[in-house]
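Q: Could you work out the structure for the sequence below:
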Amino acid sequence: MPNSVEPLIGHLLDCRCAEPFNLLGFHERPEGSHERTGNSGLLLRVWRPDASNVSVITFTSGEAIGEMVQVAPGLFELLLSECCSVFLYQLVVTNKDHQSYTLVDPYQFQSYSLSHFHREPYRNYRYMGAHLVSLHPEPKVTIDGVIFRVYAPNARSVSLVGSFNGWDGRMHPMASSDDGIWRLFIPGVKAGDLYKYEIRSQQGDLLPHKADPYGYYAEQPPGNASIVYDHLDYEWEDSRWKHHACLDRPVSIYEVHLGSWRKEQGKNLTYKTLAEQLIPYVVDMGFTHIELMPPMEHPFTGSWGYQPVGLFAPTSRFGNPDDFKAFIDSCHQAGIGVILDWVPAHFPSDSHGLGRFDGAALYEYADPKRGWHPDWQTHIYDYGKPEVKEFLISNAMYWLDRFHLDGVRVDAVASMLYLDYSRSEGEWEPNQLGGNEHIEAVQFLKELNETLYLHYPDQVSIAEESTSWPKVSMPTYDGGLGFGYKWNMGWMHDTLDYMTRDPIHRAHNHWEIMQSMTYHYSEHFILALSHDEVVHGKGSLLGKMPGDEWQKYANLRAYLGFMFGHPGKKLLFMGAEIGSVREWDHEGQLDWELLNKNNYSQGLSQLVKELNHLYKSYPALYKSDYDQNGFAWVVADDQQQSVFAFIRKSFSGSPVLVIANMTPEVRQDYRVGVPVKGVWKEVLNSDGQCFGGSGVANSKSLYTEHYHTHGYDCSLVVTLPPLATLFLVPDSCAI
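A: As a prediction, the model looks like this:
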């Protein structure tokens, strides 16, 4: 055997081969080999470490070409005659258990395996990972299989292991390239086959088997393998759907954890049953959107999806990717938008995941001061690497492209923006300007939002950002981060702090209910009562309310009324609408039994339904959310009685007067100034008996009096029910 190939053979036998095509497949016969046969021509080499015998036949006719000679363990050769040219062939393999089978040798497809396909910026998922393809190497010949590509620039070698090769890392060494991408086309691999990558570091260390970073579908633990999947098989039926989530549209979001919304006999609902049960429920309740807590594949259920390993794979807990597509399709056909919780801030250290993927810090920062999150014990993406930015932005685009998602809510943005986030002195290093801003993460977020809005102007990107970073939801050309919306964490904390107080003490904290309007117009805020407020010992939303059972429900009804009257889009975590008594448990389900045995829960559910209907019916409640002319305090200084009132206005439609009485006392003959004289009607009263309230209400028609107060020439005299929020409109505009 020539000395020139001996090193390659050694690498192949040691599972360290990075250039299999330099050795395998057809090659010119080496010098000196014709001396043994008396002629020159081609040499065919085949690598089958599971074989005792290998023979070669033609692909089309099955004509026998010859039996190969084993020249090294697993390496077979066949010298072909001088007149023979390259041809398409199959192998008849007899393994060491004397079983025979026929296969198409992947190493005869060098030109396809190593070809560089067109790569569209920020759509790397169309190129990387596992893709079903059909080759036509000869007329009327089709060879189906999968082309695998994985980025591992620091690897010494990469092999494919899977259900198609007995998970044997010797069988399919991949070919390296200058761009750090390893490639191999394997005929016969099909949708549903499982696979991982067997990687050796530059030092030759064998790493734990890695799942495909671009894997479309994933196996549940403990296997955690990637699964070959055909993304082009599903036929969408949502062509008439057009997403509406712009600033002047109603947006009322129902936040859902798919695993614990409802169970059947203690088991998770499937995507199919969720479509049958969750979507009609959301429609009936009047929400405009569903926000899904991360449905990407995550091995640890207790992370709720916020520690995803398969960023491109919808979790197989509830079905396959087509089932998830059908769920979204059904949402759109029912008029419901779908927003995805998305986690680019960090990733877990599961051995099959991205951590030290090729033996080095590839996706994460190598320096733990930047690359390790102390709170969550997770890796932090290296936003300074173009390949990592490409990976993440391609992932966001993937969910919009392939799953027709209507937007993303980006988790933990604050942790991305600051180098010293949750770190003490000495645990972080300043940026090149001496500050604590994470400049690379900031640039990444800007590029993300610019890309999403460029390709999907009607999508919505939302930031969960809890600090005072300026212009989070403003365009990048104006110095902003480019998000469409930002969660209003300040509103949430202030108002919850106010509502959890006994009403007798609320007079001393009246400012908490007013505070949000001092900064509301600095961002495009979403008022969020999210899952974060009902876990880790915080209790349920109902459980936070003071008083006996009646007062708890009354307080919650008044609070939700205030929320729907306040400027800003809305988000409510599942269970709040029925008054769940227990703290949210991701292993359980919502307290659905309350709707059968508790009139207060039934009433609260009805109230949320009516609030959503009211919200969508009056443009003043949503059209001017971010216009300072769309809001005015009417009563802002009655802290002694814990009463406040404000007007919502729009350029078209009726003004809406919102009044809240946050004490259990009925306020008779309460005078409120209004901008329109004539008859006003009470269109919603959270104390209504149909909602479980006491039924204190105003007459069907309220007439203004020519009495100047609160800056208006006319006013109304109303009765304020206990612990209640009222909505009133001019009679001519009542719906």
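Q: contacts, neighbours, all on C-alpha from now
A: Fine.
Q: how about the helices in the stretch 1-150 of the chain?
A: In the stretch 1-150 of the chain, the segments counted as helices under DSSP state H, counting those that start in this stretch are 6-13, 34-37, 110-113.
Q: swap in the stretch 301-450 of the chain?
A: Going by DSSP H, counting those that start in this stretch, the stretch 301-450 of the chain shows helices at 321-333, 368-371, 386-403, 413-417, 439-455.
Q: Another for comparison:
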Amino acid sequence: MSNRPAVVMPGENLLPSDADVDALVRAEHGDPFAILGPHADGDGLVIRAYLPNALSVEVLDRSGANALGSMEQGQVPGFFVTRLLHPQPYLLRIRWAGGEQVTEDPYSFSPQLGEIDMHLFSEGNHREIGRVFGAQVVEVDGISGVRFAVWAPNARRVSVVGDFNGWDGRRHPMRLRFPSGVWELFIPRLQPGDAYKYEILGPQGVLPLKADPVALATEHPPGTASVVARPLDYPWRDADWLQRRKALQAYDAPMSIYELHAGSWQRADDDRLYDWHELAERLIPYVVEMGFTHIELMPIMEHPFGGSWGYQPLSQFAPSARYGTSHDFAAFVDACHQAGVGVILDWVPAHFPTDAHGLGDFDGTSLYEYDHPFEGFHQDWDTYIYNLGRTEVHGFMLASALHWLREFHVDALRVDAVASMLYRDYSRKDGEWIPNRHGGRENLEAIDFLRHLNDVVASETPGALVIAEESTAFPGVSKPTSEGGLGFSYKWNMGWMHDTLKYIQEDPVHRRYHHDKMTFGMIYAYSEHFVLPISHDEVVHGKGSLIDKMPGDRWQKFANLRAYLSFMWTHPGKKLLFMGSEFGQWREWNHDRELDWFLLEEPDHRGAQHLVRDLNRLYRTEPALHQLDSDPRGFQWLIGDDRGNSVLAWLRRDAEGRPLLVIGNFTPVVREGYRVGVPQEGRWQEIFNSDAACYGGSNVGNGGGILAEGTPAHGEQYSLQLTLPPLGVVILRPLG
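A: Below you'll find the predicted structure:
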């Protein structure tokens, strides 16, 4: 019996209703699989395809070697239909004006996402959204292609568009998975590198083309399309690092973080941005030589506007195309780990930009953001605020965090703008915010999200950290959730930063009136697990660079810088320093220019850099400077009240009680015979002096060491009579 298709005649039951066809033509049909593709017809098979602008369509067997017959045009141009007498797999040979295409029929494939995926997504607990949603390169029934899945519950129709279909939303409308609101479609023979977006018909009409919220790759800005990424099959070689990571990032470990912007640390001679491989070749040796334990990258998730520095990202799963591919970024992280350097990413779950191709009004409704502007719009940044109380959004952001930690082996996430997440009235006037269900100002949904995030990260990526940039007095930010805290590993100590910077900017003659700015931080030093941050925020927007904040002439500015950094490195808390501050860059940071590396030709800039290098080495090798960061036993004031001389002295101790003595003189006056009590007799060796000539100082000090006298002072049985260098910090260690 012949298996040639029957000839389609008007009026036969092979044709769908005119209303269905009209809906396809107008791209308004919400269930294309009900019309298109193969449908059983008695013993045979009806095949329908809507291919606008196609000249003709032929049905081939699955091998492509044998023609089964031509499809006939139905009610409208581009709508084709035929009937096979016997059901069998088939291909479509489509003739376009520009050539011929042979492909499987996308509408011949069954639903792709499992019910468990749908259930987990809907309840906000799908931990692997980045491996399931978006554009996934997969093989279905032996056919390679790309499976698309996107959440748009209020859309009337969603289509995948790209170069592969002429950006025509009529060509590839998707299947709705009810009740999850997820749309999916497998398009055979698509490949990595294909650009795409979603065309969405919302309740009020067709929306601007939308980028994929779960895109794993994107076009290079200013392009805004998502890109099909090849699966990340990077051959990791960092098993040793991951095994040791928990100990290396523990509360008793040294953590010295170099914060940087990947696009402006260094650039090529032609001002081109380095890619991840070029950065690895230059940045990692520098970080290792400088003694930093970690780097912290300002957000590298794809973002439309470079001037946002990444803090307004739209692709929470895609590394920016500015620096290369996902594989390139994985190789960068791997190289860092093999060099013994941890990688922290800034991550932004608080808000997102309003670009038309982004998450805002995604399906014609406020889907990712709160609907009311008093909740959903951030006035300071002109951004939308994530509605983390919606389970799908909660799960989306949770999966984003895990994506970076698991797929790219990132060691920590620094959560940006936590304060704006915690409070509904953040930066709002009275009458411009909506209270929570109890009438309070706390954002209960965001708080629940942060607690859940921290618990999930702790259980699913052991040894990884989550760090809060949080500027208020919200209690228990770094306390375990089991004790009522938010569960972060560390919190940025913004109060310490503001106080100490205010102090160091004062003319030394006035510092006696601000002495408490340097001591107040110890009042609450153990209320949280702290990172001491001198970040990019302190060297932009007219605030001046770190060196430029310092008072006095050029020599005093550098001496103040060295003294301040020495104070920071000897104070309890992990350290963070923004790039350029380590060598005293004069100008404010500009994201469009590389750092002023030429300054290192000058001795005082080079001296500041060497000081930071030596502070890092001392910090890492002296347990007293890091081991008891979270334990009051690790710190003891000796002199905290000498405001008249602007002198501070304290002991740092390790877990065995062994002390280091730190003395800071924050005036440009040499102080001879200054007595400081110490707990041990014998000789004390001067192991560090910020005024050393090798750092650009005046070389005032104590000849390498001094013998303790039996004269009690400051509650101790012994004391030292020291020479304190001007605007200098010295560290001494007992011998024996």
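Q: Need the TM-score from the superposition.
A: The TM-score (TM-score structural alignment, normalised by the length of the first structure) is 0.95; 712 aligned residues with a CA RMSD of 1.4 Å.
Q: circling back to that earlier point, could you export the helices of the stretch 301-450 of the first structure as TSV, including distance to residue 552 of the first structure and mean neighbour count?
A: TSV is the format used below for these (distance: least, CA to CA, whole Å; neighbours: other CA atoms under 10 Å):
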stretch	distance to residue 552 of the first structure	mean neighbour count
helix 321-333	33	21
helix 368-371	45	17
helix 386-403	40	20
helix 413-417	33	21
helix 439-455	41	19
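Q: Aligned to residue 62 of the first structure, what sits in the second structure?
A: Superposed on the second structure with TM-score structural alignment, residue 62 of the first structure falls opposite residue 65.
Q: nope, residue 272 of the first structure is what I meant
A: Per TM-score structural alignment, residue 272 of the first structure is aligned with residue 277.
Q: Give me the contacts around the host helix or strand of that match.
A: Assigning secondary structure by DSSP states H and E places residue 277 of the second structure in helix 276-290. With CA atoms under 8 Å, 6 or more residues apart in numbering as the test, helix 276-290 of the second structure has contacts from 258, 262, 293, 295, 323-324, 328-329, 331-332, 335-336, 339-341, 610, 612-614, 616.
Q: rewinding a little: turn the helices of the stretch 1-150 of the first structure into JSON lines, columns for mean neighbour count and distance to residue 348 of the first structure.
A: Shown next, in JSON lines, are these (neighbours: other CA atoms under 10 Å; distance: least, CA to CA, whole Å):
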{"stretch": "helix 6-13", "mean neighbour count": "16", "distance to residue 348 of the first structure": "33"}
{"stretch": "helix 34-37", "mean neighbour count": "11", "distance to residue 348 of the first structure": "57"}
{"stretch": "helix 110-113", "mean neighbour count": "16", "distance to residue 348 of the first structure": "32"}
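Q: Just send those helices back as JSON lines, with distance to residue 494 of the first structure too.
A: Compiled in JSON lines, the helices of the stretch 1-150 of the first structure are given as follows (distance: least, CA to CA, whole Å):
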{"stretch": "helix 6-13", "distance to residue 494 of the first structure": "64"}
{"stretch": "helix 34-37", "distance to residue 494 of the first structure": "87"}
{"stretch": "helix 110-113", "distance to residue 494 of the first structure": "59"}
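Q: so where is stretch 499-510 of the second structure in the first structure?
A: By TM-score structural alignment, stretch 499-510 of the second structure lines up with residues 494-505 in the first structure.
Q: repeat for stretch 20-34 of the second structure
A: Against the first structure, stretch 20-34 of the second structure falls on residues 8-22 (TM-score structural alignment).
Q: what do you get for stretch 556-565 of the second structure?
A: Against the first structure, stretch 556-565 of the second structure falls on residues 551-560 (TM-score structural alignment).
Q: so how far does the matching stretch sit from its counterpart in the second structure?
A: For stretch 551-560 of the first structure, the mean deviation from the second structure after alignment is 0.2 Å (mean CA distance after the TM-score superposition for the first structure).
Q: Tell me which residues are up against that stretch.
A: Contacting residues not belonging to stretch 551-560 of the first structure are listed as 499, 541-543, 545-546, 579, 600, 604, 607-608, 660, 662, 664, 686-687, 693, 723-725 [CA under 8 Å, 6+ apart].
Q: The residue nearest to the spatial centre of the second structure and residue 173 of the second structure: what is the separation?
A: Nearest to the mean C-alpha position of the second structure, by CA atoms, centre = their mean, lies residue 347 at 2.8 Å. Going from residue 347 of the second structure to residue 173 of the second structure by CA to CA, to the nearest Å gives 33 Å.
Q: cool, residue 206 of the second structure as well?
A: Residue 206 of the second structure is 13 Å from residue 173 of the second structure, by CA to CA.
Q: More neighbours: the two, which one.
A: residue 173 (29 against 18; other CA atoms under 10 Å).
Q: Which position in the first structure pairs with the more buried one?
A: Under TM-score structural alignment, residue 173 of the second structure pairs with residue 173 in the first structure.
Q: got it, and residue 730 of the second structure?
A: Residue 730 of the second structure maps onto residue 726 in the first structure, by TM-score structural alignment.
Q: out of the helices of the stretch 301-450 of the first structure, nearest to residue 464 of the first structure?
A: Among the helices of the stretch 301-450 of the first structure, the nearest to residue 464 of the first structure by CA to CA is helix 413-417 (5.8 Å).
Q: What residues in the second structure pair up with the closest one?
A: Aligned using TM-score structural alignment, helix 413-417 of the first structure spans residues 418-422 in the second structure.
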